[in-house]
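In: model the structure of this input:
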Amino acid sequence: MPYPEPLTPEEKLTEAKELLSLPRIVAICGSTRFMAEMHEADVRETEAGRIVVKPGCDLKSPHPLWSDPDRAEALKARLDELHRAKIRLADEVLVVGDHIGDSTRAEIAHARSLGRPVRFTHPEVDPGPSPR
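Out: Below is the predicted model of the structure:
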């Protein structure tokens, strides 16, 4: 008698979300120059009944935690990894802003490689399908 294949971590996460009856989770992505737009998107997505995860630090704005350039560089790497984890947790991604830089392009490719739907506040900036 063959045994069923064990669930992947992704499948376990999906199953856990369903068992917990969690609302859809949306990861907001985009350049931190669009932090005000991200806040507005957060309000709208929350009002629509979705859980929102988004960047929590704007390294372009002054703050004691990243005033030292060496600390800021190390923090950026940790924040990039944290944001990729937010994308893995999310059911879909919302890209905010009318410009796509290298970091956001990489986040979109990561989301699409995971099979996450990607929406845009400005659909004209969609870089298209990620190469496989």
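In: only C-alpha atoms from now on, for both contacts and neighbour counts.
Out: Noted.
In: what lies in contact with the top helix by length along the chain?
Out: Determined from DSSP state H, the single longest helix within the chain is helix 69-89. Residues outside helix 69-89 that contact it (Cα atoms under 8 Å, 6 or more residues apart in numbering) are 13, 25, 27, 53-55, 59, 65-66, 93, 107, 110-111, 114.
In: just send those back as TSV, with neighbour count and distance to residue 5 too.
Out: As requested, the contacts of helix 69-89 are exported to TSV (neighbours: other Cα atoms under 10 Å; distance: Cα to Cα, whole Å):
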residue	neighbour count	distance to residue 5
13	14	16
25	21	27
27	25	30
53	18	31
54	20	34
55	18	36
59	17	44
65	11	46
66	19	46
93	26	29
107	19	30
110	16	26
111	22	25
114	14	20
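In: please give the structure of this sequence too, so both can be compared:
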Amino acid sequence: MSYPRPLTPEEKITDAKKLLCLPRIVVICGSTRFMTEMNEADLRETTAGHIVVKPGFDMKSPHGLRSDPADADALRVRLGDLHRAKIRLADEVLVVGDHIGDSTRAEIAYARSLGKPVQFTHPGAHPGVDSGADPDA
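Out: Now for the predicted structure:
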């Protein structure tokens, strides 16, 4: 007699979202230099009926939370962990902007490793990355 295998945490989240009738969840990724574009993408996705999560803090702009370099490094690590959690929660990733740096490349690779679809606001600006090729190549 075979027994059903237990659900993975990801499958449990997917099932819970279905049971709760949640709309599609889109996570916005990209350099925080594109915060204005991220806000526009947020508006478009929200008006399309999607739940949107995105970076909540711009590490490139001056702020008291970044005044101490050690604190800023610890904050950067915590925010990176938080953003990966947003990717795990999301149904889809939307990469905003016409430049992909190392952090965004890592986010794309992470999302793809989880089987998340990745869309781009500027697909032509990312040769090799949006085609499904290895983004670190």
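In: need the TM-score from the superposition.
Out: The TM-score (TM-score structural alignment, normalised by the length of structure 1) is 0.96; 131 aligned residues with a Cα RMSD of 1.0 Å.
In: ok, back up a step: which ones among the contacts of helix 69-89 of structure 1 map onto strands?
Out: Among the contacts of helix 69-89 of structure 1, the residues falling in strands (DSSP state E) are 25, 27, 53, 93.
In: what is the most widely separated pair among those?
Out: 53 and 93 (9.5 Å; Cα to Cα).
In: can you list residues touching both of the two?
Out: Common neighbours of residue 53 of structure 1 and residue 93, counting by Cα under 8 Å, 6+ apart, are 26-28.
In: how close does residue 68 of structure 2 sit to residue 74 of structure 2?
Out: As judged by Cα to Cα, to the nearest Å, residue 68 of structure 2 and residue 74 of structure 2 stand 10 Å apart.
In: and the two? Which one has more around it.
Out: Each of residue 68 of structure 2 and residue 74 has its neighbours counted (other Cα atoms under 10 Å); residue 74 has more, 12 against 9.
In: including distance to residue 87 of structure 1, could the contacts of helix 69-89 of structure 1 go into CSV?
Out: CSV is the format used below for those (distance: Cα to Cα, whole Å):
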residue, distance to residue 87 of structure 1
13, 13
25, 9
27, 6
53, 8
54, 9
55, 11
59, 20
65, 24
66, 24
93, 7
107, 8
110, 8
111, 6
114, 9
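In: among these, which one lies nearest to residue 121 of structure 1?
Out: The closest of the contacts of helix 69-89 of structure 1 to residue 121 of structure 1 turns out to be residue 93 (Cα to Cα; 10.9 Å).
In: so the closest one sits against residue 110, correct?
Out: No. Using Cα atoms under 8 Å, residue 93 of structure 1 is not in contact with residue 110, being 10.4 Å away.
In: now the helices for structure 1?
Out: Using DSSP H, helices in structure 1 cover 9-19, 35-47, 69-89, 102-113.
In: what about the first one, how far off from structure 2?
Out: In this case it means helix 9-19 of structure 1. Compared with structure 2 after the fit, helix 9-19 of structure 1 shows a mean deviation of 0.4 Å (mean Cα distance after the TM-score superposition for structure 1).
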